[in-house]
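Chemist: have a look at this prediction, sequence included:
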Amino acid sequence: MFTRDKPVIFAYHGYPTLIHRLTYRRTNHQNFHVHGYNEEGTTTTPFDMAVLNEIDRFHLAVDAVNRVSRLGSRAEHFGQIIREKLAGHTHYINLHGEDVPEIRNWYWGAAE
């Protein structure tokens, strides 16, 4: 199901240790990278809870890009853009008590 030499990134809405235990004896287990619930967060917005546990779309994208070695400094630049985006997200939540509109109003649309 997975390649022998490529990274696999899981976004698991449970404890990451479960996935690590399930994959421990598999070939390539060292390349399984699991994002999951780490008991981070408090009373906050739904998306912020995902951010605090690093299972949001932004943390997952940075993890994926950082694992593509040929991207080099472009991966670093991308990471900086995402860190700034997340800082803006945190600032907005602290001011307004809700997720930013681009997250709050997002929905699955028809493919174009």
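Modeler: Yep, it's here. Residues are numbered from 1 along each chain as shown.
Chemist: C-alpha only now, for contacts and for neighbours.
Modeler: OK.
Chemist: contacts for whatever helix or strand A61 lives in?
Modeler: Per DSSP states H and E: A61 is located in helix 57-66. The contact list for helix 57-66, computed with C-alpha atoms under 8 Å, 6 or more residues apart in numbering, reads I9, A11, H35, V51, E54, L71, A75, E76, F78, G79, I82, L86.
Chemist: now, the most widely separated pair of the residues you listed?
Modeler: Greatest spacing in the contacts of helix 57-66, by C-alpha to C-alpha: V51 and L71 (24.2 Å).
Chemist: looking at those two, which one has more neighbours?
Modeler: Taking neighbours as other C-alpha atoms under 10 Å, V51 and L71 compare with V51 leading, 19 against 13.
Chemist: how about that one: what's its closest non-neighbour residue?
Modeler: H59 (7.5 Å; C-alpha to C-alpha, 6 or more residues apart in numbering).
Chemist: how deep is R104 tucked in, by neighbour count?
Modeler: 12.
Chemist: and it, how far from L95?
Modeler: To L95, R104 is 15 Å away according to C-alpha to C-alpha, to the nearest Å.
Chemist: what's the longest helix anywhere in the chain packed up against?
Modeler: Longest helix of the chain, by residue count under DSSP state H: helix 73-96. Contacts defined by 3 or more C-alpha pairs under 8 Å, 6 or more residues apart in numbering; DSSP states H and E place helix 73-96 against helix 57-66.
Chemist: presented hereafter is structure B, for comparison with structure A:
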Amino acid sequence: MASNEYTLSHQDVVRAVIIHQGIHEGFWTLNINFDVAAGHGAQASDPCLAVTIKGIGIMRASPADPFAIDAALVNPPAPQRVEGTVHVAAAVNGTHERGVQFCRDVYRNIAVQSAVKAPIKPT
């Protein structure tokens, strides 16, 4: 059963907005805008103050701010596609009639088209 109340910390609110808005960079903190109105009660000697929230959002912050959330950690960008992966997929989706030769061809495509090279031990 769903709860009737969800309480979030200010940092959870910032994380949720960062993810919802698709922000991938920068440091962000909570921003709350208040509206304040002063007045008096039924009798002149009864002062009163009304405070309402106009809006809640996020704003850019300094990396030194202890309440700042790093968007790059919370919502990292999707990895870029490496060119050549389409060719490997095309080779893999080919016919499997040749058995071992098919495996060799796929391995060659991966070895040749891979953007990441295997590390070489220094001699």
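Modeler: Yes, it's here. None of the values given here were measured: they were computed from a predicted structure.
Chemist: quick one: TM-score?
Modeler: The TM-score (TM-score structural alignment, normalised by the length of the first structure) is 0.28; 41 aligned residues with a C-alpha RMSD of 2.8 Å.
Chemist: buried residues, the helix holding A61 of the first structure. List them.
Modeler: Going by neighbour count (16 or more other C-alpha atoms under 10 Å), the buried part of helix 57-66 of the first structure is F58, H59, L60, V62, D63, V65, N66.
Chemist: so which two of these are the farthest from each other?
Modeler: F58 and N66 (12.2 Å).
Chemist: residue boundaries of the strands in the second structure?
Modeler: 27-40, 47-60, 69-70 (DSSP state E).
Chemist: for V106 of the second structure, find the nearest of those strands.
Modeler: Taking the strands of the second structure one by one with C-alpha to C-alpha, strand 69-70 is closest: 40.3 Å.
Chemist: which positions in the longest helix of the first structure come out as buried?
Modeler: In helix 73-96 of the first structure, counting by 16+ other C-alpha under 10 Å, buried: A75, G79, I82, L86, H89, T90, I93.
Chemist: with distance to L18 of the first structure added, can I get those in CSV?
Modeler: What follows is the buried residues of helix 73-96 of the first structure, written out as CSV (distance: C-alpha to C-alpha, whole Å):
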residue, distance to L18 of the first structure
A75, 29
G79, 28
I82, 28
L86, 28
H89, 30
T90, 29
I93, 31
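Chemist: from memory I69 of the second structure sits against I18, does it?
Modeler: No: applying C-alpha atoms under 8 Å, one finds I69 of the second structure not in contact with I18, separated by 9.1 Å.
Chemist: coming back round to it: quick one: the residue nearest to V51 of the first structure from I103 of the first structure, how far?
Modeler: 15 Å.
Chemist: same question, P16 of the first structure
Modeler: 25 Å.
Chemist: when those two are compared, which one has more neighbours?
Modeler: P16 (17 against 11).
Chemist: mind checking how far Y107 of the second structure is from V92 of the second structure?
Modeler: 10 Å.
Chemist: with Q113 of the second structure instead?
Modeler: 14 Å.
Chemist: same question, I32 of the second structure
Modeler: On the measure of C-alpha to C-alpha, I32 of the second structure and V92 of the second structure end up 53 Å apart.
Chemist: try V36 of the second structure
Modeler: 66 Å.
Chemist: good, wrapping up.
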